[in-house]
Every structure is written in C-alpha cells, then in structure tokens.
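Q: sharing a sequence plus its predicted fold:
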Amino acid sequence: MGGWTLVSARLVAGSHRGGGSGAAGECLAGLTCVDERGLFEALLPAGPPFTYYLHADWLNASLDLDDPYRFPPLLNADELWHIGEGSHRRLWHCLGAHPGQLDGVAGTRFAVWAPNAKRVAVLGDFNLWDNRRHPMRLRREGGVWEIFLPGVTVGMAYKFDILDWDGQLVQKADPFAFAAELRPATASLVSVLPSAAGPAVPVGGLHQAISIYEVHLGSWRHGPTGWLTYRELAHSLVPYVVEMGFTHIELLPISEFPFDGSWGYQPIGLYAPTARFGSPADFRYFVEQAQAAGLGVILDWVPGHFPEDPHGLARFDGTHLYEHADPREGFHRDWHTLIYNYGRREVANFLSANALFWLEQYGLDGLRVDAVASMLYRDYSREEGEWLPNVHGGRENLEAIGFLRQTNHWLGVERPGAISVAEESTAFPQVTRPPEHGGLGFHYKWNMGWMHDTLSYMRRDPIHRRHHHDQLTFGIGYLYGENYVLPLSHDEVVHGKGSLLGKMPGDDWQRFANLRAYYGFMWLHPGKKLLFMGGEFAQQAEWDHAASLDWHLLADSRHAGVQALVRDLNHLYRDTPALHRLDCDPAGFEWTCHDDADNSVLGFVRCDGLGALVLVVCNFTPMVRCNYRVGVPAAGDWREVLNTDSSHYGGSNVGHGDACSEPVGWHGRAHSLSLTLAPLATQVFAWQAP
C-alpha cells in the first residue's frame, strides 16, 4: 500500500480499544476495531518483520498480549511431506502440544491433522475456552492446523474446537496429547514429553526365558483411597514380581481411556498414560524402577479399534477420518467400536508411530498387540452380507496386514532389542516370521489353541480324562510352526468363566492338586509363559476390575502353597537352560510317554542342545502309581528337582525322590526309570551327567 502495511490483529472478543507497541515498549499504533469478534486493524510503515506486543481494553481490565500470529509457520516442508506420505516414524514430534520457546518467547505449539475441517481453534484455560480467541493456521499441503501460543504452560487443559465438514462445531481431545484429565473430564493437558530412553538391549532372542506376569494396575492391590499410583506400584508391584521370579510385567492397556469397564481396551488417548495412576513422569518412573530391578515391561497395545465417544477420533473433522465410512468395514459389532482405516496412510502412520512412541519415549521392552485376528479378517465375527471382500475378493484385510508388517518393521529397525507379541487366535500363517519373508513380523504369538485344549482337559473329572488325552498332546504337532507364548490370561477369568482354581474338578484337595499339576505341566512345556495376576496364589473369585485381588487368601496354607510353587517354577524355568533355550526349536523336546491315555500319564524330556536333560512326568489322576516305568534317553542318576505334590506346596508329599536308571528297555529306549507317581502331580527330574 505505497510504503504502508495493513496489520490485522485478533484481540479478546468484546475489546473496545486496542494498540500495539514495540519490543522496547514504544507505542506503534492504535488499532481500530473492524469486527466485534475481536478483529482490529492498523496501518504501519512498511518494513521487515519485527517484534511487537498488543494491548486490549476488555471489560474493566487492560490486557497485554503477545500476538500468536506474528510467528512464522511451525512445520517445515519435509515434515509436512512425511505426514502426507504416512512415513513419519516420530510423528508425535510434529503433532500435538509441545511446550517450549519460539523466537525467545515461552509458550506451546499446537498442531492437529484435520484436513476436512473448515476452521480449527485451540480452546483452554488460557483463553477462557473461547473459540474466537485462537483460530489455527491451515497448512494445506499436509492437512495440518497449527499455532504457537505464548504463555501457555505445562499442566494447562485444552481441546481443539473444530468447525467440521458438515458445518457442526465439535470439541475434540488431542489425538497426540501426552497427558489428559482424569475421567469423567475429557480435556487434554499440555505436558512435557519424557526424554527418549536409551536403546533397547537384546536379551537372548528366542533362547531367553520369558515368564510374564499380566497385571491390571487398577485392581492388583488397593490402598486406603483406592488405586495405587504408578510410584506406589513401583515400590510394591515391582518387588513382588521380582520375588516371584517372573521375568516380565505385562500391563493391560494404560493409554488414556474413558470407561473403567473396558479395562483399557477402548482407548481415546493413545499417546497418554492414563491419569488414573499419576502423571507421565510417574509412569516413566515405574518403568525405570521395574527395569532397574531386572524386569522387562510389556504394554498391551490396542490398534484394532476405538470407541465412539464424541471427544475422541470418531468423525474427527466431520468426515470418517480415522475410521471406515461403511459400517461393514468400520464398525465392530462385538465391542460396538470403530475400526481404523489401515489403508489410509496417515492413519497407519498414527498407529505405527504410536507403537514406536511407547518403546522409545518410555523405554518399554515390548508390546502385546490386542485382537490381531479381528484385524486380519474382514469377516471376523460377521455373517454373510455383513462384510466387504478385499480387492481380490478374499476375506483377508490386506491393509491391516500391511500395517502390522510396517509396524513390526519399524520396531525392528528402531528398537531391535524389543519384542512384539500377537494375540492371534486363528491359523493365519507366518505370524512370527519376518516381514521380508512374508510374515507379519511378530516375535511371538499367543498359543490360544493350547490354552483352550488344556483347560478343557483340566475341567474334566479325572475318570473321563482318558478319553480326551489328545487335548494335552495335540499342541506339540503344530508347536514349532510359530514362536509361542502359553497364555493363562485375564480373558480366562472373566465373563462367568470363573477363576482358574474354580475350573478344576473335585473336592478342595483335588482342585488345588489339579491346579498345581497343571501349572507344572505348563511351566515345563515348550513355550514362553504368561499368567494373569491372582492366578499365582489360586484366586478363588472371578476377576473384578473394580476390586483388589483377595490377598487375604495367603493366610490359607493351600493358597500360599500354590504361590510358593509358581515362584519355584519360575526360578527352575529361568535357571535351567533346558527348559527355555530351545523353546522354539523341536530339538529341545521329545516324548518319552505320550500315549498312556488309560492312566492319564504324560512323560517328556526337555534339553538345551548342550547335553543337559530334564524329564517331566505328569499324572492327571488322583491315584498313586507305584513302579511306573518311563524310558529315558540317558543312563545314570536322575535327581528330582520339583514335585507339585510336595507338602511345601500343600500336597500329600508322595513322590519318588532321586532315581537311578536301569538297563530295562522301555518306550523305545535302552534305559528306564521305575518311579512312584504322585497323585494329580507333575514331577521333574534332572539328569546328572557323570
């Protein structure tokens, strides 16, 4: 304008006078109100950009303001390109709320992906939740809205106010928020991101002993006021898990979620540890304390679906941005949740980056990925006509398969010491094979078939077990097609299924003996181990997410005995390479007796490939079996190292003790042992090399 510049400034709506001053406080110009919603203008001499401040007379107050619109664009062209391509592995560095300084001014930069919105503004305590105060700048090339707000500090609540595609005003929590208000409040909180953890340290790959204690933090134990905090759990849960001999803690989902009864499996804030137990810093402290004590920490991660809560991802900008528009692809009938559109690059990026976020920023040692089967198949839990086939006419969800491969590839490159575990209940092939070899790239898969078969067997009265012997032996036939975890998870002690102890038949003595024998069979069987909290001391009642475990049961010697057994099984498993080194290799296992259905007896040998041998014999009837002969692969002394019928565990103390082989051919072997088999018990013998 001929040596003049027209300057527009947004002040507080309702201001009746405004002005501008320079960095030294000198008056630059008076501002003229051109819109009652707070828009003022002035003419200034043309020149290069400079620092200035705004003043507004509003109601009975005089306000000094730092104009957020004087700052340059926040995201650079490369960041916007990667966002659009869905290839930004650390997407959380670009989007969300990041407190810091810009041009020497303290504040917070905000950025949100909402490409179809007509307007987006930041609301918060800092602007009295007035959507006229801080509309954001649209970066069209990435569909991202951004703004830097001076003076906004850590701990302040905020939301995004979106004029969506349909012209409706909606208020959304930040998908990338690092912290959130405690439910029922729904705002995001400005939070400092924990400093990135060091590189994950490889700990032996498939050869390592892995025994996982699965925990719901809200119901493990209660304090005087209810939940324990992350810091309290660091000093109570962590020492307990260490003392019990487990190698890992697996946490049910802790990404922020609105409904307690979902147990965390319907998350809204994927980048925020739930405020139920403390702050992000408190959660980081918990992880650090667990790792300092020698435990790995695995997080249950939910990329398969999300709830419809209005402050969440559903119809985020007035379109089906994160989910499929067609309910035959985008609505999960079982859980009444929405399904991510994995074929949209930005959505897959949002999720894959989130997986890396937890491992990198909090130093977690692995992820257990929930409900993988529901992601892999378009017809999962759907009848004919309720689903859409893929581009080839098949039922596989090709986009979800690509997303899982991408995620596991990213984790393998960026966090090579971490593990990923799939909860996958179908026969989908190569779940634990690398993506470059056509697999999904997981390290392990839950062995749901083994769990269902063996629990079905254990529920039966011992007199009928002879007719179902194959339920114990069948799993070995497919065991080495994948790398497996044997799971006794939370899913088996809810929804009317009862506790593990409650599944066992017989009188009280038999129920406890059955459970001890089953635990012995599980811990000695090939495969990594997982046990849900409470199972280690034979919790009587079905799990209740709103109540503490029944710790008073440990005053009963039977429950204390089961706890002692699980502790000893863990230490035996960890200290004996033959029980874990070749878990995923058929060379580490051989049957000695698999066909004695009439007596419901099993025998097998575990080995480490270096000469160590461990014999396991299970008697799943309440009868003592004297002079029971078992073939062994090596002559010499066999020392009894564990007997689940020991009085130390609440048993009857029947057993054989140490045994010496005899040159009597049996089970196809030149030498054998003559043993006394305890009732409803698993006995373990270690070969003593000469």
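A: Received the coordinates, thanks. All figures in this text were calculated on a predicted structure; none of them were measured in a lab.
Q: use CA for all of it now, contacts and neighbours both
A: OK.
Q: which strand or helix spans the closest residue to residue 361 other than its chain neighbours?
A: Leaving out its chain neighbours, the residue that sits closest to residue 361 by C-alpha to C-alpha, 6 or more residues apart in numbering is residue 196, at 4.3 Å. Counting by DSSP states H and E, there is no helix or strand that carries residue 196.
Q: wait, residue 196 sits on residue 363?
A: Yes: taking C-alpha atoms under 8 Å as the definition, residue 196 is a contact partner of residue 363 at 7.4 Å.
Q: more neighbours, those two?
A: Legend: neighbour count by other C-alpha atoms under 10 Å for residue 196 and residue 363, higher for residue 363 (25 against 13).
Q: helix, strand, or coil at the more buried one?
A: Following DSSP: H, G, I helix; E, B strand; the rest coil, residue 363 is assigned to coil.
Q: try this one next to it:
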Amino acid sequence: MKKEITSASSQLAEQLASVRVSQPFSVLGCHSRDKGAQITAWRPDAISIQVEDLHGNKLGQMLKLDQQGLFELELESIPTAYQLAIQYSDSQVVDIDPYQFNELAFEGLAQLHEAPQNLYKTLGAQIKSVELEGNTISGVKFAVYAPSAAAVSLIGDFNLWDGRKHPMERSIDGHWVLFVPGLEAGCKYKFEVKDPHGNQLPHKTDPVGFYSEQYPSFTSIVWDHSQYQWNDEHWIASQHTDKRKEAMSIYEVHLGSWKRKQEQEGKGYLSYRELADELVNYVKDMGYTHIEVLPVSEFPFDGSWGYQPIGMFAPTSRFGTPDDFKYFVDQCHQNNISVIIDWVPAHFPSDAHGLARFDGTSLYEYEDPRRGWHKDWNSYIYDFGRDNVRQFLVASALIWMDEYHIDGLRVDAVASMLYWDYSRDEGEWVPNVDGGNHNYEAISLLKWFNEEVYKQYPHAMTIAEESTAFAGVSRPTFDGGLGFGFKWNMGWMHDSLDFMQKDPAFRKYHHNEITFAMVYNYDENFVLPLSHDEVVHGKGSLLGKMPGDEWQQAANLRAYTAFMWAHPGKKLNFMGNEIAQASEWNHDTSLDWHVLEYPKHAGQQALVKQLNATYKSSPALYQGDYDTRGFEWIDHNDWERSIVSFQRNGIEDQQTIIVVSNFTPLVRESYRIGVNHAGRYRVILNTDSEHYWGSNADCGIEFEAEQIGWNERAYSIAVNLPPLATLYIEKVV
C-alpha cells in the first residue's frame, strides 16, 4: 500500500515540479474522503509540515510523500480552515494554504460579461478578504485569461519567482485563478505561462495590472484602488453633458518633457505630484480649460511617447504611483481644469512580457499578419472581432473614468482601425466579407466603446484622431455614426499650415487653403489641433515653419494663432507652441523655457494667455462652433491681398465679434469691412500690439459704423490693418 501511494504521489509531484498541472484544486488542498478528509500540500524544498487551525492549534503532522515536496495528512473531519507550519532548511514559515479557497478564487468570473467594467473588477490582482473561524483572512485573488495555455503559475517576490510553488487553476472558459492569503498591496508578481505544447513562454506581466515597475523587470505590482480619497465631488457635479457649446482650449502635454529637474535624478522627470503643482498652476495661469496628456497607459519604450502601450489599465510608474496620478487629476479638477488622456486601442507592441502571443497563440492579435501587423509601427493589431479583446479594450477605456476620474479620451490612430488597407499596398491586406476595405469589427467596437462611455459617464467625452473622410465619426451611433463626441480636424491643420508656410507674396495663389475648412465645418464636431505630430521628425517647430525674417516669423505665428482661436472648432495647442519654441520638440529634454527671457517668445506666451481669456469670456467664439448661426463669412474672396474676415455670433446672447486676418506684411489702410448693424465697434485684441512684440501700428480702437454698404451688408467700418496680424473687433452693445 505504501509503495502504491509513493508511486502515484511521485507522478503527481513530478507534474507539479515541472508545472504541468492545470487543475491543482483537484489534487491540492482539503478534500473529503470516505473516512473523513485528506489535506494535500505542495511545498517544494520543505522538510516538514504541521497542519494547524487558524488559532495555531495542531491538527496533525503531514506525511512527506515525495522528496520534491508533496505532503499529505488524513483527518477524521474537514476543518473549517487551516494553515501550514512549514519547516525549511534555513527557516520556518506559517502559510494559510491557498488551495482551500476554491470558491473565492472563482468569484466574479460568472458575471464577467454582464458589464465591461467587471473585467477590471475581477481579473488582475484583486485584494480580497474572507471571515473564517472569527478571523479575517486577507490576501490577493489573481485571475488571468489564457485559454490555450497548458499551465499557468503565479510567480513573485513572495515565492522567489519560482514557478513550481503556485500553480493556478484553469476555469472552464480559460481563466486561470488563485487566491493567495497574506499578500497585500505592493507585492510584485508575474505569470509563468506554458503554451499549448508545454513550452514555457517569457514571463508575462498582468494584462489587467494596475501598477508595474519599469525596465528591466516590467514587474506587475498589486495595487489597492480603494485607499485614495478624492476631493473633486463639486467638480464632477458641475460638469455639463453637452461639451459642444462650451469653451474648450486644450493644452497637449508630454509629461516626460514638459519640464525636467535641473539637477538630474535619473531622467529628471517631474513626478505626478510635482506636475500637480507646477503644470497645473501653469495651465491655470495661461487660461487653458483642458489638459490633454499623451498616453499614460504603461508602456515599455520612452521613445514611443506612450503610443506603444502594454498596461492598458495602469498609469505609467515613470512619474509615480496610481494614487499619485489620481492626485494629479484631482488637483486639475480643483483648479477647474478638465483632463483628457490619449487612449491607444489600435495596436500594441511585440515586447515579450506583454500581450503578444500571450498564451502561445494570437490571443489578442489577428493571426494573419495581413490583418494583425502594423508595418509602420512594428506592432500588433488587436483582433477586434474577438469577444475577449472587445471586453478588454472597452473595460480599459472605462477604468480611466471610473478609477482615475478622467474627463475625456482622445483615441489615437482611428483611421488605421477603420480600414483594412490602411498604409498597405495591393496584396498586403484582406478585404471584408463584402469585398471592401472597411474593418466592420473595428467599427462595431468603436461604436460600442462610445456608447458605453457616454452611457456611464455622460459628462465625459471622446475625441477621434481620424485623418480620412470617413462619414459620421462624431455623429451618434443611433444616427449611423461612430459615436465620438469630437473629431480632430486634420484637414484644417494641414491646409492652414501649408498656407502659413508660403511666402506672403505667394499666399494669394493658395488662398483657398485658409478658407476651405468652412466648406465641411458642419460635417463633424471638430477640434482644431496644432499637435505634437507637427513639431517632430524633422518638421521643425511652428515658429520655424513661418516664413520671413525673425520679426515676420513671430508675427506670422501670432496672426495664425489668433486666427485659429477665432475659427469654429475647439482648440488644441501642443506644449511649446505657446512660447514660440524655436527648436523641434525632443521627448528626451525639457521645453526651452529659457527663451522666455526674450520678448519675441514672451510676446507669444502673453498672446496665448490673452487669447484664452478672451475666448472663455466671449460666448460668440465657442457657443456656435457647430451651429450655422455661429459663423458668417464677411469676405473670403480677398485673395489678392491675402485677407480673410468673418463674424462669430453668440447663440444664446447677442454678442458679435468680427475677425480680420491680414496675412501679408503690408499695412492695409482704411480697409473697409461690412457689418450688419449700426453702432460702435471696438478692437478687443490685436496681435500686432507691442505687448506681444508687434509693430504696434496704429489701427485705432473704436469705430462708428457708417451707412456705406459693403460685403453685402448695409453698414461698414474702415480699419487700418496692421501687417501680419489678426484683429478681434467686438460690437459694443
């Protein structure tokens, strides 16, 4: 009898030692037997094990069945709970056996598909507690989806990264689970996964992890989200649901290079808490309404700027802990600043510790490289038709509103999701079922994502970076659209920048580039972006794009900036643009803040600050961005003199602001502008002012409308237009 037990146990011990057991709950822990109960424990390298109840009372000495570490004890009855007093060669430890918590380990899996957010409330590392024998047993429940894996083990600093010690249990639908008593926030872990053929893969970080270390370990870290106390209740309650009629001036920021510490500590990054002080105060002082942060989802490579994410549920630890990031958002809200983050569901990197071939198969990516590989970015494309991927991505979006109180998500590279042939030549892509190039699966996912965000967080918003003419990006899904709240106007950005880069002498031949955006302005809810993409990869800075000598460059930039702030559409300005940084953006260094010592740069900063103040206090400049009543061309045909003039109208009040841009270095004296009504008109902003390093050419301050018909209007005013300048002229009520 003893020999038979030894033979069977040796076989089991060998399977456990080689990490080939997928159902450890069936062989480990406490099980009823005909004559009572049997406890089986697997503790590699243990010398002896004593079984105790949770009060330390001895229940019996375990029999060592195999030298590799398999132990057994037979009892007359099943204990409510037990712990193991384990003797090693150099230490003694007391562990509550994780293999007695079968029900707790599987908790929540049955409800996973009831709501997307159940995914991040069930999977990953969840801190749990249970009451047994008058004791509160706390620990961490781990769950990871790897349906094709032959075996999965939990490894971490708590078991010396030994894959033998904590084999996980496979559920019927492919989730691997285990509750480990005694673990708490801060412990480090990964998953040791074996592919379907039993080959061990590189150690994997938690796909639903909340916190992780940086290079070289990329280790996941257990985090307790319940500890942070928010102070933004009044902010959340004050937020309106229709952002289209609100002022929106967005400061786009790369947290790692906005400002760095003078005395380098590592890379000199400011922490989330330091940014909550310095960046938030700066943005508030400049008058921006929103901060948009380049992706903060955990990512392995600094040079990707976050656009190659791996931890879709975790803010990067480069700048601090998840609670530190919450503090940053909290401080933004307490200073009346909304927070938008870039969210990247289009692709993910091939780093071995991440999602790629997670269980030895294409669990997250399309198998066929003609669908599953971005050659431009050397990254995998999510399989948007798989249910696990769809749940994963939508849940990863919702957690930012739920746990981090984010106000909006800007979705990167939407065009690459919508089209199978995006950046692919003939023969490099597979058509859809109808023979076309639309990715129906991605379209369906984006619609569902938007519906979930607006249903659960109606005060939040979604923004698409979509560079094609795909119809209805910012239209509701019930109206056939994708459901985004807003869309970046890439056409306006490229056309207007192309116009501004022309020598003023030749701009008249390209006049339509500065006016064309109004032809399609009401097709979408547009955001006008001057983003990071325009000041990298050899494109130079915005200032550097402007033609002419030093003064003309600065004047061009000022005139263009004010033109943008008055044009229909919400505003987005990348960091550094507001100080007319001369050098191209470099993610490895701070912005060139020292240039503010010079009036050219200080003048641009002062102008942007004044533009934000004027914009926020002038409903005519934002209420009617997407309403035909909010905009009137006065004259878009004066191509010969490269002058455009238009009128912005308030929707809920009678405010009127006339905008005139002179895109030549010539003063246009007594330039007549048609107006709708008699009365007085006053200049409220002039980019040629000496306050902004302008020439301060005399254009006048107030004008009385004359009954001289002009621009198909009954009245007009005559204004001396300064060189390379934009004027805002308000009707004095």
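A: That came through, no problem. Predicted, not measured: the structure shown is a model, and the values here were computed from it.
Q: drop the TM-score for these two in here.
A: TM-score of the superposed chains, computed with TM-score structural alignment, normalised by the length of structure 1, equals 0.97; 684 aligned residues with a C-alpha RMSD of 1.4 Å.
Q: still on that earlier bit, how near is the residue nearest to residue 361 of structure 1 to residue 230 of structure 1?
A: Per C-alpha to C-alpha, to the nearest Å, residue 196 of structure 1 is found 19 Å from residue 230 of structure 1.
Q: how about residue 468 of structure 1?
A: Distance of residue 468 of structure 1 to residue 230 of structure 1, given as C-alpha to C-alpha: 45 Å.
Q: more neighbours, those two?
A: Legend: neighbour count by other C-alpha under 10 Å for residue 468 of structure 1 and residue 230, higher for residue 230 (24 against 16).
Q: show me what that one aligns to in structure 2.
A: Residue 230 of structure 1 maps onto residue 272 in structure 2, with residues paired by TM-score structural alignment.
Q: what does residue 501 of structure 1 give?
A: Aligned by TM-score structural alignment, residue 501 of structure 1 pairs with residue 543 of structure 2.
Q: strands of the stretch 201-350 of structure 1, start to end?
A: Ranges of strands within the stretch 201-350 of structure 1 are 211-215, 222-223, 226-227, 248-251, 255-256, 269-273, 296-301, 331-332, 337-338, based on DSSP state E, counting those that start in this stretch.
Q: nearest to residue 642 of structure 1, of the ones you listed?
A: Smallest distance to residue 642 of structure 1 across those (C-alpha to C-alpha): 17.8 Å, for strand 211-215.
Q: structure 2: matching residues for that closest one?
A: Counting by TM-score structural alignment, strand 211-215 of structure 1 corresponds to 249-253 in structure 2.
Q: give the contact list for the residue most central in space within structure 1.
A: The residue lying closest to the centre of structure 1 (C-alpha atoms, centre = their mean) is residue 300, at 1.7 Å. Counting by C-alpha atoms under 8 Å, 6 or more residues apart in numbering, residue 300 of structure 1 makes contact with 250, 251, 252, 253, 254, 367, 368, 369, 370.
Q: was I right about the second one contacting residue 218?
A: The reference is to residue 251 of structure 1. No: between residue 251 of structure 1 and residue 218 there is no contact under C-alpha under 8 Å: 10.4 Å.
Q: where do the helices sit along structure 1?
A: Secondary structure of structure 1 (DSSP state H): helices at 77-85, 230-234, 237-243, 280-292, 327-330, 345-361, 372-376, 398-414, 448-459, 470-473, 500-503, 508-524, 557-575.
Q: ok, residues contacting the fifth one?
A: Applying C-alpha under 8 Å, 6+ apart, the external contacts of helix 327-330 of structure 1 come out as 323, 324, 338, 339, 340, 341, 378, 386, 387, 388.
Q: quick one: that helix aligns where in structure 2?
A: Going by TM-score structural alignment: helix 327-330 of structure 1 matches residues 369-372.
Q: with structure 1 overlaid, report how far the matching stretch is off on average.
A: Mean deviation of stretch 369-372 of structure 2 relative to structure 1 after superposition (mean C-alpha distance after the TM-score superposition for structure 1): 0.5 Å.
Q: give me the buried positions along that stretch.
A: 370, 371, 372 (16 or more other C-alpha atoms under 10 Å).
Q: tabulate the helices of structure 1 (a markdown table), appending distance to residue 605 of structure 1.
A: Shown next, in a markdown table, are the helices of structure 1 (distance: least, C-alpha to C-alpha, whole Å):
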| stretch | distance to residue 605 of structure 1 |
| --- | --- |
| helix 77-85 | 52 |
| helix 230-234 | 38 |
| helix 237-243 | 28 |
| helix 280-292 | 33 |
| helix 327-330 | 48 |
| helix 345-361 | 37 |
| helix 372-376 | 33 |
| helix 398-414 | 34 |
| helix 448-459 | 19 |
| helix 470-473 | 14 |
| helix 500-503 | 27 |
| helix 508-524 | 9 |
| helix 557-575 | 14 |
